[in-house]
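Asker: kindly generate the corresponding structure for this input.
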Amino acid sequence: MGLQALSLQGFGPLLAQGTWMTLKLAMLSLLLSLALGLLGATGKLSKVRVLRVPATMYTTLIRSVPDLVLILLIFYSLQLWLNDLTELMGWDYLEIDPFNAGVMTLGFIYGAYFTENFRGAILSVPAGQLEAATAYGLSKAQRFRLVLFPQLMRFALPGLGNNWLVLLKSTALVSIIGLSDLVKAAQNAGKTTNNTLYFLILAALVYLVITTLSNQVFKRLERRYNIGIKGLAR
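Answerer: As a prediction, this is how the structure comes out:
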C-alpha cells in the first residue's frame, strides 16, 4: 500500500462517527442488560413459580439461539407488530429507529447472559451474611445495597467483563439492520476507495483499543470490590 493507503483518505469523520455510534450502542445495551440481568437472576432464584419459570425460559431460549438470528427475529418482529398496531389504530406508518432497535435487541439478548452471571454471584454470597444483616434490623433495600451487592459484584465482575467484551463485538451485527456503526463505516470507506481490507483492519484496531481500555476499567473495579480479600485486592 502506498502513502495514500496509509491515511484515512478523508474518511476520518465517518470512522469517528461510527466509533461513537458503536460506543453509545454498547453502553446503553450494557445498562439494559444489567437491569434485565438483575431482574432475571431475582426471578430464577425466587420461590414463586410465576417468576421463576418465565426467567428460566428466557435464559434457556436466548442462550440456545444464535445472536444474529435473534437480532433479525426481534427487529423484524417488532416492526411487524408495530405495523399491525398502526394499521389497527389508523395511525401513520411508523418505522423503528435502527439505533433504538439495536439497543433493545442487544440488551434483551445479553440480559440472559448477565442473568446467569448475577445468579451465580448471588448464590456465592454466604447466606449467613444476609441473616446477620436481617438480625441487625436492616431493611431489604439496605441488605441489598450494603451487604449483598458489594459481595455479589466481587463474584460477578470476571463474568461481567467477559460478557461486556462479547456484547461490544456483537454491536457489529447490528449493521445488518441499517445502523451506521464502526463496521458499517469501515465497509463504506473500503468500498468507496476500493481498499476494504485496510479499513477493516483499522476498525479491528479501534475495537482492540476499546477492549484494552475496558479490561483496565474492569481490573480497577475488581481491585475495588476485592478490598479486604487477601491475595485478590492487589
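Asker: C-alpha only now, for contacts and for neighbours.
Answerer: Noted.
Asker: could you measure from Val217 over to Gly161?
Answerer: 9 Å (CA to CA, to the nearest Å).
Asker: neighbour-wise, which of these two wins?
Answerer: Per other CA atoms under 10 Å, whichever of Val217 and Gly161 has more neighbours is Gly161, with 18 against 12.
Asker: another sequence for comparison is provided below:
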Amino acid sequence: MEQTLELLSLSPPGWGANLLRGLAASIQIALGAFGFGLIIGFFGAMGKLYGSPWVRDLLEVYTTVVRAVPELVLILILYYVGTDLINQAAAAMGRGPVQISGVAAGIWVLGIVQGAYSTEILRGAITAIPVGQIEAARAYGMPRGLMARRVTIPAMTAFAIPGLANLWLIATKDTALLAVVGFSELTLETRQAAQSTRAYFTFFLAAGFLYLMVTLFSGVIFGRIEKWARRGQPTHRS
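Answerer: Sure thing, here's the model as predicted:
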C-alpha cells in the first residue's frame, strides 16, 4: 500500500503529477473537439435540412464515411494527411514546414469526427421540434437567423442534450486514441509511468478512476443543463 501511494504521489519519484497533467491535456482536447464538433454539427444539420441538394449529398457522404470508418483509422488519416496537406500548401507559398501543436492537432482531428455525430444528433433534435412553433415564428415574419436564435435553438436543446452528453463522453475517451500519434494525454502518460515502474495494474487502475470521475462529474453537469433546458415543459410520469 505504501509503495502504491508513493508511486501515485504528486512529488518525485511519484507519477501523480504526470497523470494529472495528462488528464488536463485530455480534457482540454476533448473540450476543444466537442465545441468544434458542435459548430460543424449545427451548420451540418441546417445544411441537411434546408440546404441545396448537392449540400445535402455532400453532408450525407461526410456523416456516412465518418460513422462507418473506425475512429482510430480516421485519426491516423486526418492527422497525417492533414498535416501533410498543410505543409504542402505552405511550401507552395514559399514557406517552411508548419509546426502544429499537439493540442491544436488533437482538437482538429477529433472535432472532425465529433462533427459527423453532432450533425445527426442536432438534425434529429430540430426535426423533433413541434411544427406549430416553427409555423408560428414564420407567421410573425421572423427572418431565418432570428427564428434560429429565438425558437429553433432553445426548442431543440432539450432534445439534443442526452445525445450530446453521450458524445462528450465519447470525446473524453477518444483522446486516448491520440496516444498512437504521440499526444501527451492521460493514456500516454499512464503508459509511460507503467513502463518505467512496471506497475501496470496500479497506473492503469488510477487512469480508469480518473476517467470515471470525469464521467460522473460530466453526468451531473449535463443533468443540470437538461433540467434547465426542459424548464416549463410538462413532466411525463409513468
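Asker: overlay the chains and give the TM-score.
Answerer: For this chain pair, the superposition-based TM-score is 0.94 by TM-score structural alignment, normalised by the length of structure 1; 232 aligned residues with a CA RMSD of 1.6 Å.
Asker: wait, what's in contact with the residue sitting nearest the centre point of structure 1?
Answerer: Centroid check for structure 1 by CA atoms, centre = their mean gives Leu30 as the closest residue, at 3.5 Å. Residues in contact with Leu30 of structure 1 (CA atoms under 8 Å, 6 or more residues apart in numbering) are Gly107, Tyr110, Trp164, Leu167.
Asker: neighbours around whichever residue in structure 2 pairs up with the third one, how many?
Answerer: Read it as Trp164 of structure 1. Aligned by TM-score structural alignment, Trp164 of structure 1 pairs with Trp168 of structure 2. Using other CA under 10 Å, Trp168 of structure 2 has 20 neighbouring residues.
Asker: and if you look at the one 3 residues further on?
Answerer: Applying other CA under 10 Å, we find 25 residues neighbouring Ala171 of structure 2.
Asker: now swap in Phe217 of structure 2 and tell me
Answerer: When neighbours are counted by other CA under 10 Å, Phe217 of structure 2 comes out with 12.
Asker: thinking again about what came up before, in which helix or strand would I find the match of Trp164 of structure 1?
Answerer: If you go by DSSP states H and E, Trp168 of structure 2 is part of helix 153-174.
Asker: how big's the offset between that helix and structure 1?
Answerer: Here the mean offset of helix 153-174 of structure 2 against structure 1 after fitting is 0.8 Å, by mean CA distance after the TM-score superposition for structure 1.
Asker: superposed on structure 1, where does the longest helix along structure 2 end up, distance-wise?
Answerer: As assigned by DSSP state H, the longest helix anywhere in structure 2 is helix 16-50. Its matched residues in structure 1 lie on average 0.8 Å from helix 16-50 of structure 2 after superposition (mean CA distance after the TM-score superposition for structure 1).
Asker: and that helix, which residues are buried?
Answerer: Buried residues in helix 16-50 of structure 2, counting neighbours by 16 or more other CA atoms under 10 Å, are found at 16, 18-20, 22-23, 25-49.
Asker: in structure 1, which residues correspond to it?
Answerer: Mapping helix 16-50 of structure 2 onto structure 1 (TM-score structural alignment) gives residues 12-46.
Asker: try stretch 141-155 of structure 2
Answerer: By TM-score structural alignment, stretch 141-155 of structure 2 lines up with residues 137-151 in structure 1.
Asker: just how off-centre is stretch 87-95 of structure 1 within its chain?
Answerer: 31 Å (CA atoms, centre = their mean, to the nearest Å).
Asker: check which element follows the helix holding Trp168 of structure 2 along the chain.
Answerer: helix 186-197.
Asker: that next one packs against which elements?
Answerer: If you count contacts as 3 or more CA pairs under 8 Å, 6 or more residues apart in numbering; DSSP states H and E, helix 186-197 of structure 2 packs onto helix 16-50, helix 200-229.
Asker: what would those helices look like in a markdown table with distance to Met147 of structure 2?
Answerer: Listed next are those as a markdown table, based on distance: least, CA to CA, whole Å:
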| stretch | distance to Met147 of structure 2 |
| --- | --- |
| helix 16-50 | 13 |
| helix 200-229 | 18 |
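Asker: among these, which is nearest Met142 of structure 2?
Answerer: helix 16-50 (16.2 Å; CA to CA).
Asker: how big's the offset between the following helix or strand past the closest one and structure 1?
Answerer: For helix 16-50 of structure 2, the following helix or strand on the C-terminal side (DSSP H and E) is helix 53-68. For helix 53-68 of structure 2, the mean deviation from structure 1 after alignment is 0.9 Å (mean CA distance after the TM-score superposition for structure 1).
Asker: just to revisit the earlier point, quick one: the helix holding Trp168 of structure 2 to chain centroid distance?
Answerer: Distance of helix 153-174 of structure 2 from the chain centroid (CA atoms, centre = their mean) equals 9 Å.
Asker: angle of it against helix 16-50?
Answerer: 140 degrees (axes from the mean of the first three to the mean of the last three CA atoms, to 10 degrees).
Asker: list of residues touching helix 153-174 of structure 2?
Answerer: Applying CA under 8 Å, 6+ apart, the set of residues contacting helix 153-174 of structure 2 is 26-27, 30, 33-34, 110, 114, 117-118, 121-122, 124-126, 128-129, 211, 215, 218-219, 222, 225-226, 229-230.
Asker: buried subset of the residues you listed as a ChimeraX selection?
Answerer: Applying 16+ other CA under 10 Å to the contacts of helix 153-174 of structure 2 leaves a buried subset, and the ChimeraX line that selects it is:
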select :26,27,30,33,34,110,114,117,118,121,122,124,125,126,129,211,215,218,219,222,225,226,229,230
